[in-house]
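My questions concern the predicted model and sequence given below.
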Amino acid sequence: MRKLETKTIVVASHNAGKIREIQDLIGPFGFTAKSAAELNFVEPDETGTTFEENATIKALASAEASGLPALSDDSGLVIDALGGDPGVYTANWAEKPDGTRDFAMAMEKVEAALETAGASKPAQRAARFVSVLCLAWPDGHTELFRGEVEGTVVWPARGSQGFGYDPVFQPEGYETTFGEMSAEEKHGWKPGDAEALSHRARAFKIFVETCLEA
């Protein structure tokens, strides 16, 4: 495993919510970070069929364009009753004909698909959020870190915090959705904490333990 020696990196994303969460996570470690969106980098085509492949595509594109290490995230909602969908196509389910994304529409699509599948009871609506972080260097070296959190898809959507599908995902052991949690409740984690809640925070915990800690 390669250690990250610099405190200047690029967050390889154009997703405002994701950028905010990653910057919240890396901020306490003293990083100076700009996003691929701020730097006007072209979004690479995510042609992979796994979270790992797409995270790698994005991180390498930003690392090569900037000459700096880049940290990307590829994440999604995996629903058992839908055969793993939307999975790596989580963002695609929110795409509108004009190219913008509407996650309220996407959540309605998920609910309609679950109804079609006959998944009306909580036990039939098991799901997990998956996040894969990729740290890439300009020389092409990459490290991958995967985090998952189990839960249930609920309806109607609850809460206006977070982004994406957060309002319909209730993590295991909680009575609230990610959409009802503050950023601190959802992914607040710091070194020394035994556990992290969100999928992204869990992946980040592994990243810290692997690439930042001595």
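Perfect, thanks for sending it.

switch to C-alpha atoms for all contacts and neighbour counts from now on
OK.

wait, isn't Leu68 in contact with Gly140?
No. Using C-alpha atoms under 8 Å, Leu68 is not in contact with Gly140; the gap is 11.0 Å.

neighbour-wise, which of those two wins?
Applying other C-alpha atoms under 10 Å to Leu68 and Gly140 shows that Leu68 carries more neighbours, namely 17 against 14.

Can you verify Leu68 is assigned to a strand?
No. Per DSSP: H, G, I helix; E, B strand; the rest coil, Leu68 lies outside any strand segment and is coil.

Tell me which residues touch it, please.
Thr8, Ile9, Val10, Ser62, Trp137, Pro138 (C-alpha atoms under 8 Å, 6 or more residues apart in numbering).

so what's the third one closest to, chain neighbours aside?
In this case it means Val10. Excluding its sequence neighbours, the residue lying closest to Val10 (C-alpha to C-alpha, 6 or more residues apart in numbering) is Ala70, at 4.5 Å.

cool, the fifth one as well?
Taking C-alpha to C-alpha, 6+ apart as the measure, Trp137 lies nearest to Pro69, with 4.4 Å between them; neighbours along the chain are not counted.

what about Gly140, distance to Val11?
16 Å (C-alpha to C-alpha, to the nearest Å).

quick one: contacts of the helix or strand harbouring Ser72?
For Ser72, the element it lies in under DSSP states H and E is strand 70-79. By C-alpha under 8 Å, 6+ apart, the list of residues contacting strand 70-79 from outside reads 9-13, 18, 51-52, 54-56, 58-60, 62-63, 84-91, 125-137, 165.

Put this next to the first one:
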Amino acid sequence: MNTFVLATHNLHKIEEFNAILGSLVPGITVIGYDGPEPIEDGVSFAENALIKARAAAAHTGLPSLSDDSGICVDVLGGAPGIFSARWAGSAKDNAANVQLLLDQLSDVREEDRGAHFQCTIAVVNPVTNEEYVVEGKWPGRIAREVHGANGFGYDPVFIPEGYEVTAAILDPDEKNQLSHRSRALRALADRLSS
């Protein structure tokens, strides 16, 4: 099966999945999902990704993909983690989420500001009854203040390993080569190719 439904209504994400997966696995096509959004009540990235992929597979009858991602800060025991999008409350407010994280880390030393972005992609194939997850991690640390205008979410405070600037300062193409999502998609491409 070469067509997958991506359990999202985000057109940019569909384009990104097609561009990266299409370049790694010729003949793969990712299409959008027009069904209802399920309640993500899992306690891990993998559980939430599987909830969404299962819903898309059940709604369409096609092999489905979904991703769940967030930022995990070492000194916070991996938080915000699955709560990254709503860290400062129930609304998805990127600026408030970033500010709360900076406030929580205000007295944390540089060497203890380690973090990573994580992306987990779930695959559910109702034709073969196969389910699996792959993941990508992008290590780095949290800056002391916001820098840069590219990207979204926590990009303005995330300094990738080996860099001295935040992900929001990186060229978007460079960021896409390094990111947790691109790492997870490469792992998915390896799995699909084998």
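Happy to help now that I have it. Note that the structure is a prediction, hence the values are computed from the model and not measured.

TM between them?
Between these two chains, after superposing, the TM-score reads 0.88 (TM-score structural alignment, normalised by the length of the second structure); 191 aligned residues with a C-alpha RMSD of 2.0 Å.

Can you name the helix or strand that the residue with the largest distance to the centre of the first structure falls in?
The C-alpha centroid of the first structure is most remote from Gly118, which lies 27.9 Å away (C-alpha atoms, centre = their mean). According to DSSP H and E, Gly118 of the first structure maps onto no helix or strand at all.

ok, it to Phe51 of the first structure distance?
Taken as C-alpha to C-alpha, the span from Gly118 of the first structure to Phe51 of the first structure is 27 Å.

Same question for Ser75 of the first structure.
6 Å.

Those two - which one has more neighbours?
Using other C-alpha under 10 Å as the criterion, Ser75 of the first structure and Phe51 rank with Ser75 on top: 27 against 22.

Looking at the alignment, what corresponds to the more buried one in the second structure?
Mapped onto the second structure by TM-score structural alignment, Ser75 of the first structure lines up with Ser69.

Name the nearest residue to Glu46 of the first structure, sequence neighbours excluded.
Closest to Glu46 of the first structure by C-alpha to C-alpha, 6+ apart is Asn54, at 5.4 Å.

do the same with Val43 of the second structure
Ile82 (7.4 Å).

what's the spacing between the counterpart of the one you found in the first structure and Ala157 of the first structure?
For Ile82 of the second structure, the aligned residue in the first structure is Val88 (criterion: TM-score structural alignment). Val88 of the first structure sits 21 Å away from Ala157 of the first structure, going by C-alpha to C-alpha.

higher neighbour count, the two?
Taking other C-alpha under 10 Å, Val88 of the first structure and Ala157 do not tie; Val88 has more neighbours (22 against 19).

which residues does the more buried one contact?
Thr49, Thr50, Phe51, Asp74, Ser75, Gly76, Leu77.

which residue is nearest the centroid of the second structure?
Mean-position check on the second structure, C-alpha atoms, centre = their mean. Result Ser69 at 3.2 Å.

quick one: contacts for the closest residue in space to Val30 of the second structure that isn't next to it in sequence?
Once flanking residues are discounted, Val30 of the second structure sits nearest to Phe4: 4.9 Å by C-alpha to C-alpha, 6+ apart. By C-alpha under 8 Å, 6+ apart, the contact set of Phe4 of the second structure is Ile28, Thr29, Val30, Ile31, Leu62, Pro63, Ser64, Leu65.

Could you check which helix or strand contains Ala49 of the second structure?
helix 45-60.

what does that helix rub up against?
With C-alpha under 8 Å, 6+ apart, helix 45-60 of the second structure has contacts from 5-7, 33, 35, 37-42, 62-69, 81-82, 119-126, 133.

Tell me which of those residues fall in helices.
Among the contacts of helix 45-60 of the second structure, DSSP state H puts none in helices.

Derive a ChimeraX selection command for the buried subset of the residues you listed.
Restricted to buried positions by 16 or more other C-alpha atoms under 10 Å, the ChimeraX selection for these reads:
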select :5,6,7,33,40,62,63,64,65,66,67,68,69,81,82,119,120,121,122,123,124,125,126,133
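
Among the contacts of helix 45-60 of the second structure, name the ones in strands.
With strands defined by DSSP state E, the entries of the contacts of helix 45-60 of the second structure inside them are 5-6, 64-69, 119-125, 133.

could you measure the closest residue in space to Leu24 of the second structure that isn't next to it in sequence against Ala57 of the second structure, distance?
Leaving aside its chain neighbours, Leu24 of the second structure sits nearest to Ala189 (6.1 Å; criterion: C-alpha to C-alpha, 6+ apart). As defined by C-alpha to C-alpha, Ala189 of the second structure lies at a distance of 19 Å from Ala57 of the second structure.

Over to Ile39 of the second structure?
15 Å.

helix or strand for Gly136 of the second structure, which one?
Following DSSP H and E, one finds Gly136 of the second structure within strand 130-142.

whereabouts in the first structure does the helix or strand following that strand align?
Per DSSP H and E, the first helix or strand lying C-terminal to strand 130-142 of the second structure is strand 158-160. Aligning strand 158-160 of the second structure against the first structure (TM-score structural alignment) gives residues 169-171.

what do we get in the second structure for Ala127 of the first structure?
Using TM-score structural alignment, Ala127 of the first structure sits opposite Ala115 in the second structure.

Which of the three states applies to that match?
Ala115 of the second structure - assigned by three-state DSSP - is strand.

ditto for His9 of the second structure
Three-state assignment for His9 of the second structure (three-state DSSP): coil.

Pull the number of nearby residues for it.
Neighbours of His9 of the second structure (other C-alpha under 10 Å): 14.
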